[in-house]
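> Sequence plus predicted model, see below.
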Amino acid sequence: MTQGTLGRVVMVIPTFNESANLEWIVGRLREAQPEVHLMVVDDNSPDGTGDIADRLAAADDHVQVVHRTEKAGLGAAYLHGFAVALEQGFDVIGEMDADGSHQPEQLHRLLDRLETADLVIGSRYVPGGSVVNWPFSRLALSRGGNLYVRLLLGIKVKDATAGFRVFRRATLEKIDLASVQSAGYVFQTDLAYRTVRAGLRVAEVPIEFIERERGESKMSGQVASESLKRITAWGLTERAEQVRRRLGRS
């Protein structure tokens, strides 16, 4: 158990219409990591997810709920949860999905590696990592997107779009969360990129990612389009800064 050296750990779990999954995934995490706290951030789910979260929190002092009044995107939910976790003094703040695609039984891999890193990502695309039940087209899109990120942003992270990760408190404090504007799934790439640019240590550990079995995926064409546009803009900015630095040295 690594929490003793890392301090207090909380996993932030954003939810929108996850009534079929929430109790199941919370139970698995509490069993796998009894010392880890959970924060459910619910975006006013009409299917009763927030009520389930409240019931779980009432029965377990390691579970808490943050209720939001609107569905404003994954990034907005995480930023809200991070702000609450920082205010509450947690030393390690993590992310994971509510749908079971991130296995709580593998969280120890991320926490163990955080002993010598500032951000640890549970990666599908490092040796030992894998994806279960994705069609080839979606796997190719994900791998291609991560390759695009590496080439355009000049970072070595293999799975910058992954959402199973843990941050040291100091990392989140250093990367200026107040200036993050990414609302959708590109939020994951944004924070990985900011961590690298801040000169902090990013590590990846292999995980087995399992496609959800219950409920509907929140990924859409609009989300993918937002990600592509933002990453392209960041990449062009990065290249322009590199040119200016080179010209300044000449």
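Arrived safely.

> Could you use CA atoms for every contact and neighbour count after this?
Noted.

> mind listing what Ala192 touches?
By CA atoms under 8 Å, 6 or more residues apart in numbering, the contact list for Ala192 reads 157, 160, 202.

> Going by secondary structure, it is in what exactly?
helix 186-197 (DSSP states H and E).

> from the middle of its chain, how far away would that helix be?
Centroid separation between helix 186-197 and its chain, computed with CA atoms, centre = their mean, to the nearest Å, is 10 Å.

> buried stuff in it?
186-196 (16 or more other CA atoms under 10 Å).

> who does the following helix or strand past it touch, helix- and strand-wise?
Sequence order places strand 202-206 as the next helix or strand after helix 186-197, per DSSP H and E. Counting contacts by 3 or more CA pairs under 8 Å, 6 or more residues apart in numbering; DSSP states H and E, strand 202-206 packs against helix 107-113, strand 119-123, helix 186-197.

> mind giving me CSV with those and columns for distance to Arg55?
Listed next are the helices and strands packed on strand 202-206 as CSV, based on distance: least, CA to CA, whole Å:
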stretch, distance to Arg55
helix 107-113, 24
strand 119-123, 29
helix 186-197, 29
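
> for these, which one sits closest to Thr69?
helix 186-197 (20.2 Å; CA to CA).

> now the longest helix anywhere in the chain: how far from the chain's centre is it?
Taking DSSP state H as the criterion, the chain has its longest helix at helix 221-249. If you compare the mean C-alpha spot of helix 221-249 with that of the full chain, they lie 21 Å apart, counting by CA atoms, centre = their mean.

> Comparison target below:
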Amino acid sequence: MKENLVIIPTYNEIENIEAIIRKVMSLDEDFDVLVIDDGSPDGTAQKIKELQYEYPVTLHINERAGKLGLGTAYIHGFKWALERGYQFIYEMDADFSHNPEDLVRLFKACKVDGFDVAVGSRYIKGVNVVNWPIGRVLMSYFAGVYVRFITGMKIMDPTAGFICYRKEVLQTIPLDKIAFVGYAFQIEMKFNAVLYKFNITEVPIIFTDRTKGVSKMSTKIFREAVLGVIIMKIWSWFKSFKRVDGQ
């Protein structure tokens, strides 16, 4: 049985990709990796293909024609994982802002403690962010306050992108109907998990901003989330959220 798959979307991550893959492969628990590369012109995909000679069974790559958005990359990866029977599917950035060692903690939260979703949370125990300017910290923190106010979710870090999902969650959420592709994608996935009454926990992590490469965050992406949260809440009034397992 295939158990763990880490999905890593990439665009121009040549400075980070080899190190992040080697770190994941060195962990005590076994994790396969699927990289979704959106046509990086810097050679990211070629480096992954070279590493596949070392990790022919556990390292995979899907290449796309161009920048199609973070959300569509993860949806593509989720479907790929479900088709191959993985039990636990993870979202993780390529730039070491998420510590790969924390994958083990997310895994244990779901596998051992029985949660359906484990969120690597920057804000469950204070503010655990390194190398961000204070303005960005405040924007991120108060984005969470805003999301909780509008949606009613209790998650302290609803915009987090370091997550473990049990396969049942991704089989239940209608992935083809996820509307947002940027910052709001992470909120929409968690909101759906809450509405379908899956058990969610937050695992405290330390988030360290990238030291190599260029951030993909922009004010446009952030604005999408602000409006998107209101749209999500309104949509939820007109949808049915019944799980096939009857829970």
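That came through fine. Note that the coordinates shown come from a computational prediction; the quantities given were computed from them, not determined experimentally.

> Closest to Phe16 of structure 1 out of the buried residues of helix 186-197 of structure 1?
Phe187 (16.9 Å).

> In contact with the closest one, which residues?
74-75.

> got it, and Leu151 of structure 1?
Leu151 of structure 1 touches nothing, counting by CA under 8 Å, 6+ apart.

> Tell me which residue of structure 2 matches up with it.
Matched to structure 2 by TM-score structural alignment, Leu151 of structure 1 sits across from Phe149.

> now its match, what's its secondary structure?
helix (DSSP: H, G, I helix; E, B strand; the rest coil).

> Against Thr172 of structure 2, how distant is it?
25 Å (CA to CA, to the nearest Å).

> and if you look at Ile205 of structure 2?
Taken as CA to CA, the span from Ile205 of structure 2 to Thr172 of structure 2 is 27 Å.

> Spatially nearest residue to Asp102 of structure 2 (excluding sequence neighbours)?
What sits nearest to Asp102 of structure 2 in space, not counting adjacent residues and going by CA to CA, 6 or more residues apart in numbering, is Ile205, at 7.3 Å.

> right, and the one you found touches Gly120 too?
Yes. Judged on CA atoms under 8 Å, Ile205 of structure 2 makes contact with Gly120 at a distance of 5.7 Å.

> Show me the common contact partners of these two, please.
In contact with both Ile205 of structure 2 and Gly120: Asp102, using CA under 8 Å, 6+ apart.

> Please say which of the two ends up with more neighbours.
Remark: of Ile205 of structure 2 and Gly120, Gly120 carries more neighbours, 28 against 21, as counted by other CA atoms under 10 Å.

> Identify the residues contacting the counterpart of that one in structure 1.
Using TM-score structural alignment, the partner of Gly120 of structure 2 in structure 1 is Gly122. Applying CA under 8 Å, 6+ apart, we find Gly122 of structure 1 in contact with 110, 162-165, 204-207.

> out of the residues you listed, which are buried?
110, 162-165, 204-207.

> which residues in structure 2 form helices?
Secondary structure of structure 2 (DSSP H): helices at 17-25, 44-51, 70-83, 102-111, 134-151, 167-172, 183-195, 219-236.

> For Lys212 of structure 2, find the nearest of those helices.
Proximity to Lys212 of structure 2 (CA to CA) singles out helix 17-25 among the helices of structure 2, at 10.5 Å.

> For the closest one, grab the matching residue range in structure 1.
Alignment of helix 17-25 of structure 2 against structure 1: residues 22-30, by TM-score structural alignment.
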